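Engineer: no sequence on this one, just coordinates:
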């Protein structure tokens, strides 16, 4: 609910009211989306919305929703903006990537951007490597630059440079706010010092959303009750929603 206080207005240039330029709908909440019943409802609702939308955006809550949202959207590729691999055993906010792979998502079409030092065990790094997941660490991202990384991520998750967009199956974008620096995301339980700056995350989100193969996205690990007094984490999440919408608008402008 905290995210809904912000209006989808893109100031430009040029100035654009996204609420008028795009058809935007709020599909409501799913109770307890991290349980079996909630996952089933979330999967079904996303499936219905995805069939009629250019982009479905789910707001968390914790990272466990990535599993049901990506499945509901029938995603064939996955890009994560996350400090962690999310390859843990069991069903939790630390396991959605592993669960998706076990249920048939091709790990060769998974790209994980922002994996951080001192935030993951060597065992999960080896698991990602053994699966063939493309890992772009935080240091790699800053060395290579956002444009280069976005190009590679879309190529890998999209199934190759020569692949044409599939009208039914696309890419899911998982935006875990813990990829950001703790100073800008205190309302994210696992954020640590040294993560992405706000401008870096927003640039990644908007650039990735510009590609029409990105058909679904989530923004997760935002706890408004644990946020700073100025609501900076919620504000960041809201800006990411707006950047997703701006990306969709850019698709239409360049079509």
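Structural biologist: Happy to help now that I have it. Everything numeric here is computed off the predicted structure, so don't read it as measured data. Numbering: from 1, shown residues only.

Engineer: from here on, contacts and neighbour counts on C-alpha atoms
Structural biologist: OK.

Engineer: Mind jotting down where the helices sit in the stretch 51-200 of the chain?
Structural biologist: Here the stretch 51-200 of the chain has its helices, by DSSP state H, counting those that start in this stretch, at 65-72, 96-102, 122-131, 138-144, 146-157, 198-209.

Engineer: chain center to stretch 111-118: distance?
Structural biologist: Relative to the centre of its chain, stretch 111-118 is centred 14 Å away, using CA atoms, centre = their mean, to the nearest Å.

Engineer: One more to weigh against that first structure:
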């Protein structure tokens, strides 16, 4: 068992989305000073570099309903192994994206590790689409459904188990844009969804506290999946699918600080940073700040 160790795993994948650029996300986040910031907080940082990912121009789309399916399966098969190994070794895997399709491998790896983890999913979108409900064919809109055993068998079978999460321990925070069928699928599930209206009415502190309590019931810890598009585009312009009306800079930091206070974070992925669309690396710098808050950085 290694204590106070964070293992960084870069996944420069932009096969799951239509807009190019998130493949540069891991480099942008590192360039914004991630490793140094974490070390200042007393963490030992092991940077594993990046998984090898093909660029879309070198591949053909064989099925427009599941774009780049074979390539995404291959990448997530590799990722789930390295994530599982990290958990078994007692270190915290921190996965840098890349688009959110990488969470298929992250959640598969967590399940393979033998640990039972709750999930808190910060995202504008539900990411609960499947072959039957997708309007775009983009797999970055499917990882939460895949982890719950819904979708193409090539994806749900990664890691050898169909379901990779406990619905009753899974929480979405910050949702404000979902497809109609996706909404209905989520309503039929046991996943808890806190929309932007819930945050407006209850406040971020209450929403996150409820989320931590739900994700902690009978679990060994919490996996945090943070899509930067959950933040308002004024603060995080460098994302592929910006939607007005997101959470604020301080709400995002408060959420991470509360999670740090809980002592329950076992793993984390940070996704959808797109430097091509960014302004002077603003979004990657924000990502570094949020990661630092999640791992113990405080104002005072």
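Structural biologist: Yep, that arrived. Bear in mind the structure is a predicted one, so any value in this text is a computation, not a measurement.

Engineer: What does the superposition give as a TM-score?
Structural biologist: Superposed pair, TM-score by TM-score structural alignment, normalised by the length of the first structure: 0.83. Supporting alignment: 232 aligned residues with a CA RMSD of 2.2 Å.

Engineer: circling back to that earlier point, mind checking the helices of the stretch 51-200 of the first structure for the one nearest to residue 228 of the first structure?
Structural biologist: helix 198-209 (15.6 Å; CA to CA).

Engineer: Where does that closest one end up in the second structure?
Structural biologist: The counterpart of helix 198-209 of the first structure in the second structure, using TM-score structural alignment, spans residues 249-260.

Engineer: one step back: could the helices of the stretch 51-200 of the first structure be laid out in CSV, adding distance to residue 21 of the first structure?
Structural biologist: Shown next, in CSV, are the helices of the stretch 51-200 of the first structure (distance: least, CA to CA, whole Å):
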stretch, distance to residue 21 of the first structure
helix 65-72, 25
helix 96-102, 34
helix 122-131, 40
helix 138-144, 32
helix 146-157, 25
helix 198-209, 16
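
Engineer: Strands of the stretch 1-150 of the first structure, start to end?
Structural biologist: 9-10, 16-17, 56-59, 77-81, 110-115, 134-137 (DSSP state E, counting those that start in this stretch).

Engineer: Where does the last one end up in the second structure?
Structural biologist: It refers to strand 134-137 of the first structure. With TM-score structural alignment as the criterion, strand 134-137 of the first structure aligns to 192-195.

Engineer: Tell me the mean distance between the matching stretch and the first structure once they are aligned.
Structural biologist: Taken over the aligned residues, the distance from stretch 192-195 of the second structure to the first structure averages 0.7 Å (mean CA distance after the TM-score superposition for the first structure).

Engineer: Mind telling me what residue 155 of the first structure corresponds to in the second structure?
Structural biologist: Counting by TM-score structural alignment, residue 155 of the first structure corresponds to residue 213 in the second structure.

Engineer: And its match, how far from residue 120 of the second structure?
Structural biologist: As judged by CA to CA, to the nearest Å, residue 213 of the second structure and residue 120 of the second structure stand 11 Å apart.

Engineer: any idea how far residue 284 of the second structure is from residue 51 of the second structure?
Structural biologist: 19 Å.

Engineer: And residue 98 of the second structure, by the same measure?
Structural biologist: 12 Å.

Engineer: try residue 190 of the second structure
Structural biologist: Residue 190 of the second structure sits at a distance of 33 Å from residue 284 of the second structure (criterion: CA to CA).

Engineer: returning to what we had before: can I get the strands of the stretch 1-150 of the first structure in a markdown table including mean neighbour count?
Structural biologist: Formatted as a markdown table, the strands of the stretch 1-150 of the first structure follow (neighbours: other CA atoms under 10 Å):
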| stretch | mean neighbour count |
| --- | --- |
| strand 9-10 | 16 |
| strand 16-17 | 15 |
| strand 56-59 | 22 |
| strand 77-81 | 27 |
| strand 110-115 | 26 |
| strand 134-137 | 19 |
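
Engineer: Could you point out which of those strands sits nearest residue 69 of the first structure?
Structural biologist: strand 56-59 (7.3 Å).

Engineer: mean shift between that closest one and the second structure?
Structural biologist: Compared with the second structure, strand 56-59 of the first structure is 0.9 Å away on average (mean CA distance after the TM-score superposition for the first structure).
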